[in-house]
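**Student:** predicted model and sequence follow; I will ask about them next.
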Amino acid sequence: DILEMGNLLGTKISINEFVAFVELAQLKGQIDPRTFVIATYALCGFANFGSIAIQIGGIGGIAPSRRSDLAKLGLRAMFGGALASWMTACIAGILI
């Protein structure tokens, strides 16, 4: 299950969570049910490279002079969001 989970997390970060959820649905009978629940929590959220561009474009429109600051913080924000989802998945794994 570790390889499948790692593949899903990589897909979520590099492409987006929707593609990762489609791949997770195809794995439903092949992985442990506990892994499936943990993966569901780990894949929630919008922490991916496309979201960095959305963040820069959306917030940058409100504060155009701060776009360079947003670009500098974009990667950190993405990883911070991913870590928040992964910590939620860890708590779910403890509780189930």
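**Tutor:** That came through fine. Numbers count the residues shown, from 1 in each chain.
**Student:** C-alpha from now on. contacts and neighbour counts both.
**Tutor:** Noted.
**Student:** quick one: whichever helix in the chain runs longest to chain centroid distance?
**Tutor:** Scanning the chain for the longest helix, with DSSP state H as the assignment, gives helix 67-95. Distance of helix 67-95 from the chain centroid (C-alpha atoms, centre = their mean, to the nearest Å) equals 8 Å.
**Student:** what residues sit buried inside it?
**Tutor:** Going by neighbour count (16 or more other C-alpha atoms under 10 Å), the buried part of helix 67-95 is 67, 70-71, 74-75, 77-78, 81-82, 84-86, 88-89, 92.
**Student:** take a look at this one as well, against the first:
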Amino acid sequence: MLTGKQKRYLRSMAHHLTPIFQVGKGGVNQNMIKQIAEALEARELIKISILQNNLDDKREVAEELAAGAGAELVQLIGHTVVLYKESKEQKTIVLP
């Protein structure tokens, strides 16, 4: 579980990132969760955008992505989700 200070630090790091995944009309599926987990292992911090044609509640989508990938939900702002998961192999982010 991340503290408020750690989330604030991660939000500042994620500000300049561009979303690398999009959740569309099909919603969240196992293949997408697997790819997100692999991306988190490589990058530790990623952004995901939820497209307008997705009819699911964006909060539920964000929580489903975080739970499926075993990551922490750092931020949900607008239609953008920021996820963090500490890498086992390539740790680069040092939390305060």
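**Tutor:** Nice, I can see it. Predicted, not measured: the structure shown is a model, and the values here were computed from it.
**Student:** please state their TM-score.
**Tutor:** The pair, once superposed, lands on a TM-score of 0.35 when counted by TM-score structural alignment, normalised by the length of structure 1; 50 aligned residues with a C-alpha RMSD of 3.5 Å.
**Student:** and the longest helix of structure 1, what does it pack against?
**Tutor:** Secondary-structure packing of helix 67-95 of structure 1 (3 or more C-alpha pairs under 8 Å, 6 or more residues apart in numbering; DSSP states H and E): helix 33-43, helix 49-62.
**Student:** give me whichever of these is most buried.
**Tutor:** Stretch with highest mean neighbour count among the helices and strands packed on helix 67-95 of structure 1: helix 33-43 (a mean of 18; mean count of other C-alpha atoms under 10 Å).
**Student:** between that helix and helix 67-95, how many degrees?
**Tutor:** Going by axes from the mean of the first three to the mean of the last three C-alpha atoms, to 10 degrees, helix 33-43 of structure 1 is angled at 160 degrees with respect to helix 67-95.
**Student:** got the contact list for the nearest residue to residue 52 of structure 1 once chain neighbours are set aside?
**Tutor:** Spatial nearest neighbour of residue 52 of structure 1, excluding adjacent residues (C-alpha to C-alpha, 6 or more residues apart in numbering): residue 74 at 5.4 Å. Residues in contact with residue 74 of structure 1 (C-alpha atoms under 8 Å, 6 or more residues apart in numbering) are 52, 55-56.
**Student:** hmm, 10 Å instead?
**Tutor:** The neighbours of residue 74 of structure 1, taking C-alpha atoms under 10 Å, 6 or more residues apart in numbering as the test, are 49, 51-56, 68, 80.
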